[in-house]
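structure, please.
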Amino acid sequence: MTKNKYIVREEDHKSRIDKLLADQNREISRSRVQSWITDAYVTVNGKPVKANYKCQQGDLIEWIIPKAEPLSLVPEAIALDIVYEDKDILVVNKPKGMVVHPSAGHQHGTLVHALLYHCTDLSGINGVERPGIVHRLDKDTSGLLVVAKHDEAHQQLAEQLVQKTMKRTYQALVHGEIAHEKGMIEAPIGRDPKDRQKMSVVENGKEAITHFRVLRAYPDYSHVECQLETGRTHQIRVHMKYIGYPIVGDPKYGPRKTLQANGQVLHAKELRFYHPISKQPMHFSTDLPAYFQELLAYIQKLY
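Modelled structure (predicted):
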């Protein structure tokens, strides 16, 4: 295991060490960094510290990235819609209703369980429960995501997310008729102070930018295309609610009176990135799933 070093600069003075290290290791979650600190893989000036330690200019931070634990999840024979695969990556079209990785209440039937059955080689950067997972989709959001088969591929793809060179385009059905053709939503997102299970636009949140284009507007609904410039939790769902056009079927951010869709009508339709090893441009697109097409057909008949 290689020891990494970083000397705290003036602009990082008084930053929390867990946040600073997460920024230095952008493909790693802050919670995982906190586990490194708890397990004494991180020292400041040669001594262990707590996750809330406020860094001082000139501090020498040293940390070791521990090797991923052997996978303990049991592979499950779940069918996958694989759009592309080579020795470095997979591109999967995730169905609505599938959870991406195990979590409380979702210990079986996830995309990760299916991936482990399909291939044994997956990157270990995000730990035992998230092998290969570079970016996520919510349970009821369908569509494309890329999976890394080894750590080098994972690091390269994660850097593209940071540099905003990975392009993710979604389609959604929202409540309300949007009068203008396109727009940009730039509003910071963080935990909702009134409900920790939700995200919201908050003053001290993280930068979040969504571009949208109206594909077709109806008297009470709009079919829109959204492109993420950043990738915050629930970003499109929160942003569309924020401007007054919540996603149809969204149980968390939408109105109670909505069309029956078993969750938000949101599909990750296109994915563009550079291959992490060959550097060739990659572009993938999927058809809208049947449930989405059926809702559009229903609305067209209404008007």
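
contacts, neighbours, all on C-alpha from now
OK.

what segments of this protein are helices?
All helices of the chain, identified by DSSP state H, fall at 17-24, 30-38, 111-118, 151-163, 235-242, 290-302.

quick check: closest non-adjacent residue to residue 234.
residue 199 (7.0 Å; Cα to Cα, 6 or more residues apart in numbering).

ok, the one you found - how many residues close by?
22 (other Cα atoms under 10 Å).

what of residue 296?
16.

and if you look at residue 165?
Applying other Cα under 10 Å, we find 14 residues neighbouring residue 165.

kindly report the same for residue 74.
Around residue 74 there are 13 residues (other Cα under 10 Å).

just the one 10 residues further on next, same as before
The local packing of residue 84 (other Cα under 10 Å) involves 12 other residues.

separation between it and residue 130?
For residue 84, the distance to residue 130 equals 20 Å [Cα to Cα, to the nearest Å].

same check, this time on residue 120
From residue 120 to residue 130 the distance is 13 Å (Cα to Cα).

more neighbours, those two?
Taking neighbours as other Cα under 10 Å, residue 120 and residue 130 compare with residue 130 leading, 20 against 12.

could you also give me the structure for this next sequence, so I can compare it with the first?
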Amino acid sequence: MGDLRSLPVPDGLEGERLDAALARLFGFSRTRAAELIASGDVLVDGSTPAKSDRVRGGAWLDVTIPPPPAAPMPVAEPVPGMTILYEDDDIVVVNKPIGVAAHPSVGWTGPTVIGGLLGAGHRVSTSGAAERQGIVHRLDANTTGAMVVAKSERAYTALKRAFKERTVDKRYHALVQGHMDPLRGTVDAPIDRHPSGDGRWAVVAGGKDSITHYDTIEAFRAASLLDIKLETGRTHQIRVHMSALRHPCVGDLQYGADPTLAARLGVTRQWLHAVSLAFDHPATGEWVSFTTDYPADLAEALDRADDS
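This next block holds a predicted model:
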């Protein structure tokens, strides 16, 4: 059973296409709005409309929003290439390989960190949604590096708070196109879903506050290696902010990277690695820090950038 929303069309949307008006009223993508119209979940003054119909101010909308599909449960099976950097009774820190999501989600059928830990016999916290138990932060499926998972309930609570209060030191290295000017700086620009509804995120007025600090480690002919500290942890934050500066991560074709440069450096995903993670241990209060080496594909690309 869906969620029925009924309301008049605001006068300010007079003359808009119906799919565009729905997108603005409910925060959908245009694609999602069109799907609801096509499935008969939208009525205008009691009649079934077409997505291209123009709306009239004061017309009555009845929109049934289907419940979101349930996320799949994790499949407990070892994940090749995922190594344990540290483990005790409260936390486990992994070096996440390429092509592994943090937890199951709708539309993702590949391996997950949670499934890999369970498959290797590790216990994780039971706090959080069933499909993402123990997950206190995430890395994109194709972003590699250090990631902590809570094993105890106290660790889950403490780490969730630490990430929310921004007391965790998250460091990334990114190989981006071109040369930064200035060589070091801060990007403070809000992020929300891209208006296209295609799964990307973007700098959007009114989005969630997002702050990225960067410093150039080394400049090559066509690219620069950056040390990046995240103050916030939005989805795709580094990728979005670098793209907004017109210096996308090398290989990040989703966010405007040059495919020719990616091919020359042998990169088939964004050059982005979570190089270190540091925080107050949830049990002892001691400041602990974990670092990771570049995986083979990123190290090879960096060598090629240095030679070119």
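
find the nearest non-adjacent residue to the alignment partner in the first structure of residue 97 of the second structure, please.
Per TM-score structural alignment, the equivalent position to residue 97 of the second structure in the first structure is residue 95. Distances taken as Cα to Cα, 6+ apart place residue 142 nearest to residue 95 of the first structure, at 4.9 Å, with adjacent residues excluded.

can you count the residues close to the corresponding residue of the second structure for that neighbour?
In the second structure, the residue matched to residue 142 of the first structure (TM-score structural alignment) is residue 144. Residue 144 of the second structure has 28 neighbouring residues, counting by other Cα under 10 Å.

does residue 144 of the second structure touch residue 274 like I think?
Yes - taking contacts as Cα atoms under 8 Å, residue 144 of the second structure lies within contact range of residue 274: 6.1 Å.

contacting residues for the match of residue 142 of the first structure?
Each residue near residue 144 of the second structure by Cα atoms under 8 Å, 6 or more residues apart in numbering is listed here: 95, 96, 97, 98, 272, 273, 274, 295.

swap in 6 Å and give it another go.
96, 97, 98, 273 (Cα atoms under 6 Å, 6 or more residues apart in numbering).

same check, this time on residue 149 of the second structure
Going by Cα under 6 Å, 6+ apart, residue 149 of the second structure touches 91, 92, 134, 135.

pull up the gap between residue 284 of the second structure and residue 124 of the second structure, please.
Distance, residue 284 of the second structure to residue 124 of the second structure, using Cα to Cα: 19 Å.

residue 178 of the second structure too?
42 Å.

also residue 190 of the second structure?
33 Å.

between the two, tell me which one has more neighbours.
A direct count of neighbours by other Cα under 10 Å for residue 190 of the second structure and residue 124 places residue 124 higher, at 23 against 18.

any idea what that one aligns with in the first structure?
So residue 124 of the second structure corresponds to residue 122, using TM-score structural alignment.

just residue 292 of the second structure next, same as before
Per TM-score structural alignment, residue 292 of the second structure is aligned with residue 286.

quick check: closest non-adjacent residue to its match.
Nearest non-adjacent residue to residue 286 of the first structure (Cα to Cα, 6+ apart): residue 269, at 5.4 Å.

try residue 214 of the first structure
Distance criterion Cα to Cα, 6+ apart; nearest residue to residue 214 of the first structure, sequence neighbours excluded, is residue 224 at 4.5 Å.

neighbours of the equivalent of that neighbour over in the second structure, how many?
Residue 224 of the first structure maps onto residue 226 of the second structure when the alignment is built from TM-score structural alignment. Look at residue 226 of the second structure: counted by other Cα under 10 Å, it has 24 neighbours.

list the residues that contact residue 226 of the second structure.
Listed by Cα under 6 Å, 6+ apart, the contact set of residue 226 of the second structure reads 173, 174, 215, 216, 217.

now those as TSV including distance to residue 246 of the second structure?
Rendered in TSV, the data for these read as follows (distance: Cα to Cα, whole Å):
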residue	distance to residue 246 of the second structure
173	17
174	14
215	16
216	15
217	18
